[in-house]
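Student: pasting the structure only:
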């Protein structure tokens, strides 16, 4: 219920949660229970106010011996709860297990065409992103901050529409970037969001671990605006739209959500531009 309340409070219409249910006993039982609890909370809301919530399972690089177990769990859960299970993620310390070393374990996920997002290029060079794209066939990349250092790979991402999931607060905390709200960060590198965005790369903003970073999605856009010069409202709206475009959803459902989001934005912009609104300012 708390997850649903938070999603509603933030005004989210679509939410992809991530977690490692294999760490909580019998993973499939956990997912069944969690799915039922979410549905119970959602049904209590008016029909037009129910966010769409899906779940991505995380395999941990620090435990490569359990990768096959997690992948099998993801496939089992996807077969049983196809409307709930969105895909699979590989996260954790990039220096521990390289995509090339674990690619064989992902073969069942490839065969099942399970959507994949891979954490890569947060604190490592662009080769880590190359491996995620070419060895693990990533549909999206978590972070990908060093992608701008590899122009050929960046062009490939742009042409294939592989989306980057940037997390400004977490990236500042983990990697270290300048943020005017944090004096201790003075002199640290400039956050590469503007470079990646100006290169025409699909990207959107995410919260990473909002419980640890104490952040919301709206906070991430405000943080990005502090960390990057010249980030406009239109840039932010375009990045939000990319989140819908690259959501791990069936195409027809994604299109419906995208059109609904577009309509909400158009109405808000028209209201803001209306003479009555301008006079009230």
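Tutor: That came in fine, so what should we check first? All values derive from a computational prediction rather than experimental measurement.
Student: C-alpha from now on. contacts and neighbour counts both.
Tutor: Noted.
Student: Excluding chain neighbours, what is closest to residue 120?
Tutor: residue 129 (5.1 Å; CA to CA, 6 or more residues apart in numbering).
Student: name the helices or strands packed onto the helix or strand hosting residue 243?
Tutor: Assigned by DSSP states H and E, residue 243 belongs to helix 233-245. Packed against helix 233-245 by the contact rule (3 or more CA pairs under 8 Å, 6 or more residues apart in numbering; DSSP states H and E) you find strand 203-205, helix 251-273.
Student: can I get those in JSON lines with mean neighbour count and distance to residue 107?
Tutor: Conversion of the helices and strands packed on helix 233-245 to JSON lines gives the following (neighbours: other CA atoms under 10 Å; distance: least, CA to CA, whole Å):
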{"stretch": "strand 203-205", "mean neighbour count": "25", "distance to residue 107": "27"}
{"stretch": "helix 251-273", "mean neighbour count": "13", "distance to residue 107": "24"}
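Student: And here is the other one:
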């Protein structure tokens, strides 16, 4: 790690999401080492899914007290359902982040995603048949569930961060779920030695993911410029011109996603296969159909979208 990788505004206040694991704890110590102690507040979300979590939160609080860093913690009272528990936990965690940022006047949340996380996510999505957007590298700055997120460690490896803590003589929390292969991410993570032995370097996969991100951004730029001419908002409804079929299919898919967002405000577009079927419906002149919470009605030269009741 060279130089100041954070580049934070010394006049601003930030949140640092810290679980106590190696990645986030290394981020915390690096922030302190680089002079940002007074600019950060540690946010810790106790998922309350393991009996050890309460003691781990207490341990982390002591770490922050020793470093002279503000600490805010919330304990999750999880719902009595096991289905989609990780998705529920993520939503609860970011809800806490949002509330804590608003309450403490914090600019954004620093999250310790590493190059390993970037690659694992790409490989998982590759296994699920994702398209260009899904395979693209995580963005350094983004918005998650209404929370401004900054990922300063995407160029750092997990091994580098663990070595950093080892050199400082700092212990970290080891979550046993990180060894549990019932989770897809852990099975993908354990492929790393196999890929390295096959001559597939992680840094090269990361470079490919970043190249895909640049291509994705370029297509979004082109699609956004066309949207000004092909999508019209009209009294709570959205008109999508059939002139979109003059352009490549990937652009059609993105314009359709933009039109859907304008009418439903849903941030996540329907799967590519469903949007492709909607485009076929439009080409075939189907008079009416639904997709992603919107009703499509055929008009002269365009389809009108309105939100489902």
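Tutor: Sure thing, it's come through. Everything numeric here is computed off the predicted structure, so don't read it as measured data.
Student: Can you calculate the TM-score here?
Tutor: Put the two chains on top of each other and the TM-score (TM-score structural alignment, normalised by the length of the first structure) is 0.27; 138 aligned residues with a CA RMSD of 6.4 Å.
Student: in the helix holding residue 243 of the first structure, what counts as buried?
Tutor: The neighbour-count check on helix 233-245 of the first structure (16 or more other CA atoms under 10 Å) flags 236, 239-245 as buried.
Student: returning to that earlier point: would you reformat the helices and strands packed on helix 233-245 of the first structure as a markdown table and include distance to residue 133 of the first structure?
Tutor: Converted to a markdown table, those look like this (distance: least, CA to CA, whole Å):
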| stretch | distance to residue 133 of the first structure |
| --- | --- |
| strand 203-205 | 15 |
| helix 251-273 | 22 |
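Student: closest to residue 224 of the first structure out of these?
Tutor: Residue 224 of the first structure sits nearest to strand 203-205 of all those, at 8.7 Å, using CA to CA.
Student: Need the contact partners of the closest one.
Tutor: For strand 203-205 of the first structure, contacts defined as CA atoms under 8 Å, 6 or more residues apart in numbering pick out 163-168, 197, 217, 220-221, 239-240, 242-243.
Student: Remind me what the longest strand along the first structure packs against, helices and strands.
Tutor: Ordering each strand of the first structure by length in residues (DSSP state E) puts strand 52-60 first. The contact analysis (3+ CA pairs under 8 Å, 6+ apart) places strand 52-60 of the first structure against strand 14-19, helix 67-80, strand 85-91.
Student: For that strand, list every residue counted as buried.
Tutor: Here strand 52-60 of the first structure shows 52-60 as buried, counting by 16+ other CA under 10 Å.
Student: tell me which of those residues is nearest to residue 272 of the first structure?
Tutor: Distances from residue 272 of the first structure to those, taken by CA to CA, are shortest for residue 52, at 27.4 Å.
Student: The closest one contacts residue 8, correct?
Tutor: No - Residue 52 of the first structure lies out of contact with residue 8 (CA atoms under 8 Å); the separation is 10.5 Å.
Student: ok, which stretches of the second structure are strands?
Tutor: Going by DSSP E, the second structure shows strands at 14-17, 40-46, 70-75, 109-110, 141-144, 147-150, 231-234, 237-241, 288-291, 294-298, 302-307.
Student: burial count for residue 86 of the first structure?
Tutor: Counted with other CA atoms under 10 Å, the neighbours of residue 86 of the first structure add up to 26.
Student: my read: it touches residue 54, true?
Tutor: Yes - Residue 86 of the first structure is within contact range of residue 54, at 5.7 Å (criterion: CA under 8 Å).
Student: any shared contact partners between these two?
Tutor: Residues touching both residue 86 of the first structure and residue 54 by CA under 8 Å, 6+ apart: residue 16.
Student: for the closest residue to residue 254 of the second structure other than its chain neighbours, what are its contacts?
Tutor: Of all residues not flanking residue 254 of the second structure in the chain, residue 223 sits nearest, at 6.5 Å (CA to CA, 6+ apart). Taking CA under 8 Å, 6+ apart, we find residue 223 of the second structure in contact with 251, 254-255.
Student: Repeat that for residue 253 of the first structure.
Tutor: Residues near residue 253 of the first structure by CA under 8 Å, 6+ apart: none.
Student: what does residue 143 of the second structure give?
Tutor: Per CA under 8 Å, 6+ apart, neighbours of residue 143 of the second structure: residue 149.
Student: Would you mind measuring from it to residue 98 of the second structure?
Tutor: Separation of residue 143 of the second structure from residue 98 of the second structure (CA to CA, to the nearest Å): 11 Å.
Student: so the helix or strand harbouring residue 129 of the first structure versus strand 85-91, what angle?
Tutor: Taking DSSP H and E as the criterion, residue 129 of the first structure maps to helix 126-134. Here helix 126-134 of the first structure runs at an angle of 150 degrees relative to strand 85-91 (axes from the mean of the first three to the mean of the last three CA atoms, to 10 degrees).
Student: Can you name the next helix or strand after helix 126-134 of the first structure?
Tutor: Following helix 126-134 of the first structure in sequence order, the next helix or strand is strand 140-143 (DSSP H and E).
Student: Check which helices and strands whichever helix or strand comes after that following strand sits against.
Tutor: The helix or strand immediately downstream of strand 140-143 of the first structure is helix 151-160, counting by DSSP H and E. Using 3+ CA pairs under 8 Å, 6+ apart, no helix or strand is in contact with helix 151-160 of the first structure.
Student: contacting residues for residue 19 of the first structure?
Tutor: Residue 19 of the first structure neighbours (CA under 8 Å, 6+ apart): 55-58.
Student: Swap in 6 Å and give it another go.
Tutor: Taking CA atoms under 6 Å, 6 or more residues apart in numbering, we find residue 19 of the first structure in contact with 57-58.
Student: now residue 241 of the second structure
Tutor: Neighbour list for residue 241 of the second structure: 230, 302 [criterion: CA under 6 Å, 6+ apart].
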